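Visitor: Provided below are the primary sequence and the corresponding predicted coordinates.
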Amino acid sequence: MDPITISLILVVTLFILLSLGVWVAASLFIIGLLALVLNDQFAIGMVTATSTWGGSASWTLAALPLFIWMGEILFRTRLSEDLFNGLAPWLDKIPGGLLHVNVLGCSLFAAVSGSSAATTATVGKFSLKELKKRDYHESMAIGTLAGSGTLGFLIPPSIILIVYGVSAEVSVSRLFMAGALPGLMLAGLFIAYVVLWSLLNKTKAAPLGEPMSFVEKLKQSRRLLSIATLITFVIGSIYLGWATATEAATLGVLGSLILARLSGNLNWALFKESLIGATGMSCMILLILAGAHLLTVSMGFLRIPAMLAEFVASLDLSVALLLVALTILFVILGCFLDGISVVVLTTSVILPLVEAAGINLLWFGIYLVLVVEMSQITPPVGFNLFVIQSLTGKDIFTVARYALPFFMLLILAVVLITVFPQIALWLPTVLNN
């Protein structure tokens, strides 16, 4: 059977499996095995065993469960309350007021979580209630949370950057460095939009809070000191070359346990729940990675990535047109798959095209994360939309409508890093010299 026919069979089978609700990891294993069978590959057991081990036995991946565990521990503490109460006194008089708590709170938690859904849930479970109590406009309260929650994918330590780094064989530490400035840029775009919206919609603005003295503000903000220290310690140790990503993750877990103990939240139930939550998430991601690696090896036997790269090369597309096509592809895939699955499922096929086009793989990782962030607020399977739906009771399309301006800002961010690639590449270049 020729490779094109086999490719069509594999694509159709994959969509059928996913539409039936089969787990992504199981679907990838089934398609990989089917590809080996259709290719008349007799050593299926050996290929499956070696590829599965090769896709999951990586020292770099040791950072993954540790960063997830760190986020799980902090998710179960009073961090959301501390973030809101610590930031609120300084933001109350700025146009947009406490809406900025969603943006800055998500930025801070993203720096210790690495998960978009966890960031949205942690900040939202307290901020939405407080914003509603203060009569903030519902669309902006929900929209700022939906958009800002995506920062969990970009601001280091990002789980999805670890997954991409392993899949593309790019340094995770360098990816963390590359994600810092684009993450801050995106947070800045969100803040600018909130300020502009507030100035143009003064009748919808919430009343100002009670005035506080400078000393009172400092006293209220002491709650932020511990989390700021943890962020600085974990991320700074990577940037300064004191620790690898895995070593920094270990320090992060230790630091989060200390913070939970100091806040009075650490007990056996929290420890057990956080460990079980981290184990479940890590196993899911590792299974997806193993399945994707088997599929990659299977497609290698069929020469599918090479033929696809040759086909795209024959079209003689410019880099800009290639990126536009990839953006549309990733957003469509993101409507049906979670972000990590999109990255793992596509890298084996897409990376040969990207390399052939002369695109820097470090830069492409940041571009890819930004595009995947769009899918987090795109129905019907935008994970952030589901999280906010569970917090507010609103239907998913209403939440998506509120998040639409932030989707457009994500597109603007993609355009900016494409036109000015040094936004992503400058920091890794400087810190590695």
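Guide: It's in.
Visitor: going by C-alpha atoms from here, please, whenever you check contacts or count neighbours.
Guide: Will do.
Visitor: check contacts around the nearest residue to residue 397 once chain neighbours are set aside.
Guide: Leaving out its chain neighbours, the residue that sits closest to residue 397 by CA to CA, 6 or more residues apart in numbering is residue 379, at 6.9 Å. If you count contacts by CA atoms under 8 Å, 6 or more residues apart in numbering, residue 379 has them with 335, 385, 396-397, 400.
Visitor: now do the SS call for residue 379.
Guide: coil (DSSP: H, G, I helix; E, B strand; the rest coil).
Visitor: repeat that for residue 337.
Guide: Local secondary structure at residue 337 is given as coil here, using three-state DSSP.
Visitor: I figured it hits residue 378, correct?
Guide: No - with contact defined as CA atoms under 8 Å, residue 337 does not count as touching residue 378 (10.7 Å).
Visitor: dropping in the other structure now:
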Amino acid sequence: MDTTLLSIILAVSMILMLAVGVWVSLTLVGIGVLGLLLAGNDQIGLLFATSSWGASTGWSLTALPMFIWMGEVLFRTRLSEDLFKGLSPWMSGLPGKLLHVNILSCGIFAAVSGSSAATAATIGRMTLPELKAQGYSDRMAVGTLAGSGTLGLLIPPSIILIVYGVAAEVSIGRLFIAGALPGLMLVAMFMGYTMIWAKLNKDEMPKHKKEQISFAAKIKALRMLLPIVGLIVFVLGSIYGGFTTPTEAAALGVFGALLLALATGSLNPSSFKESLLGAVKSSCMIGLILVGAHFLTLAMGFLGIPRELAEWIGGMSLSSFELLVCLTALFVLLGCFLDGISVVVLTVAVVMPMVQQAGIDMLWFGIFIVLVVEMAQITPPVGFNLFVIQALTGKDILYVARAALPFFLLIMAALFLIGWFPEIVTYLPQTMSQG
């Protein structure tokens, strides 16, 4: 059967299975089985067992459940409340005031949760009611939370960077280091836009007089940030300093998170059990998706689809820029219907040959793909962050999407920046490897 026809059959079958609500992981396995049957291969059970073992036994993957558990433990502590109280005095003098607390809180919490949805949900539960009570624009409060919540995908330790590192066989430690500067750049861009918006929309800001907060009070507030900042420095510093692998740092992070939960009085048998069950559920979901994607990749290899697709793209003589534009459109389109991890594991094996043929650095491409997936998180109809914030606010999904649109455009601008200046991504990994 012609490869093009096979590709169409598999693509249509996948869309139909997802449309009727079949789990992403089961859809991937089902399409893999269909592909092998069409290829005339009847060793489906043996191939599935072999691919599942290969997909689930990589040592790098052990960091995944650990970082997820660390985020689940911290999700159940008072750290988000302490973040707000610690940051608020320092933001009162900036245009936009407490809107910046949304952005910085998401940035800081992203560095310990590794999850976009957990970041948006945790920070949103605490900041949105406070911002509304003080008279801030609902649209801007929702927009800053939606945009900044995506930072959980990029600022290390990022779950999706671990998944990409395993799928593309790129060092997870180097990916974490590479994500640091782009993450800080996005925080700065979000805060810069918020300041400009606040200057241009003074009528949508609170009308109360500017509160004078003493420097001593600001220093005192910083003490509330010490536990979470200390944990971030401890976990990421051990990776960046070369003292631990990401897996070892993840285990130490869980230990530190449990100590923080114990110190804040949030750790009890019930919260410990909830955090453990939450981590197991999330890890199993991601694990099943990885297994399904690995099996589908194997089936597509038998059909020769990745090779022919790479040859077809190569025959079009696209420049690196044109290829990246096409891939951006593809990833955003897929992100409208799939979660970020599914997008990565489903596409990496197919696009890797094209990316390598174009001479694009796989480390840089990892940060690129995460930024594109961040855009997809706030793209209707099923951007995950949009659903999280809709559940928190009760607003219509299109209202949330419109509020997040400026931050979608800012992430797109960040894509162009790392394209024009790839050193934003590669500088730190190269510097540390030389050191």
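Guide: Structure's in. What do you need? If you're wondering where the values come from, they're calculated on a predicted model, not measured in any experiment.
Visitor: any idea what the TM-score is?
Guide: Their TM-score after superposition, calculated using TM-score structural alignment, normalised by the length of the first structure, is reported as 0.99; 433 aligned residues with a CA RMSD of 0.9 Å.
Visitor: rewinding a little: so between residue 337 and residue 378 of the first structure, which is more surrounded?
Guide: With other CA atoms under 10 Å as the criterion, residue 337 of the first structure and residue 378 differ in neighbour count, and residue 378 comes out ahead with 26 against 22.
Visitor: so for the first structure, the centremost residue is which one?
Guide: For the first structure, the residue sitting closest to the mean C-alpha position, by CA atoms, centre = their mean, is residue 153 at 2.0 Å.
Visitor: which non-adjacent residue is nearest residue 185 of the first structure?
Guide: By the measure of CA to CA, 6+ apart, the closest residue to residue 185 of the first structure outside its immediate chain neighbours is residue 413, 7.8 Å from it.
Visitor: typo on my end, it should be residue 194 of the second structure
Guide: Across the structure, with CA to CA, 6+ apart as the measure, the residue nearest residue 194 of the second structure apart from its sequence neighbours is residue 96 (6.0 Å).
Visitor: surely that neighbour and residue 195 touch.
Guide: Yes - at 5.4 Å, residue 96 of the second structure and residue 195 qualify as touching, with contact defined as CA under 8 Å.
Visitor: contacts for the strand or helix carrying residue 12 of the first structure?
Guide: Assignment of secondary structure by DSSP states H and E places residue 12 of the first structure within helix 3-19. Identification of contacts with helix 3-19 of the first structure by CA under 8 Å, 6+ apart yields 24, 27-28, 31, 34-35, 38, 302-304.
Visitor: 10 Å instead, please
Guide: Taking CA atoms under 10 Å, 6 or more residues apart in numbering as the criterion, the residues outside helix 3-19 of the first structure that touch it are 20-24, 26-28, 30-32, 34-35, 38-39, 299, 301-304, 307, 336-337.
Visitor: what's the answer for stretch 185-192 of the first structure, then?
Guide: Identification of contacts with stretch 185-192 of the first structure by CA under 10 Å, 6+ apart yields 95-96, 99-104, 106-107, 144, 147-148, 150-151, 154-155, 181-184, 193-198, 370, 405-406, 409-410, 412-414, 416-417, 423.
Visitor: which parts of the stretch 101-250 of the second structure are helices?
Guide: Defined through DSSP state H, counting those that start in this stretch, the helices belonging to the stretch 101-250 of the second structure, from first to last, are 116-133, 138-149, 159-168, 172-200, 215-222, 226-240, 246-263.
Visitor: ok, which of these comes nearest residue 359 of the second structure?
Guide: Ranking those by distance to residue 359 of the second structure, with CA to CA as the measure, places helix 159-168 first at 14.9 Å.
Visitor: circling back to that earlier point, mind checking how far the residue nearest to residue 194 of the second structure is from residue 193 of the second structure?
Guide: With distances taken as CA to CA, to the nearest Å, residue 96 of the second structure is found 10 Å from residue 193 of the second structure.
Visitor: neighbour-wise, which of those two wins?
Guide: For residue 96 of the second structure versus residue 193, the count of surrounding residues by other CA under 10 Å is larger for residue 96: 25 against 16.
Visitor: check which helix or strand covers the more buried one.
Guide: Residue 96 of the second structure is part of no helix or strand, with elements assigned from DSSP H and E.
Visitor: does it really touch residue 197, like I thought?
Guide: Yes - with the criterion set as CA atoms under 10 Å, residue 96 of the second structure and residue 197 qualify as a contacting pair; they are 7.7 Å apart.
Visitor: what do these two both touch?
Guide: Counting by CA under 10 Å, 6+ apart, the residues touching both residue 96 of the second structure and residue 197 are 140, 191, 205.
Visitor: neighbour count for these - can I get that in JSON lines?
Guide: Putting these into JSON lines (neighbours: other CA atoms under 10 Å) gives the following:
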{"residue": "140", "neighbour count": "22"}
{"residue": "191", "neighbour count": "23"}
{"residue": "205", "neighbour count": "19"}
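Visitor: nearest to residue 392 of the second structure, of these?
Guide: For those, with residue 392 of the second structure as the reference and CA to CA as the criterion, the closest is residue 140, at 14.9 Å.
Visitor: can you tell me the closest non-neighbouring residue to the aligned residue in the first structure for that closest one?
Guide: Alignment note: residue 140 of the second structure maps to residue 140 in the first structure; criterion TM-score structural alignment. In space, and not counting its chain neighbours, residue 140 of the first structure is closest to residue 402: 6.9 Å by CA to CA, 6+ apart.
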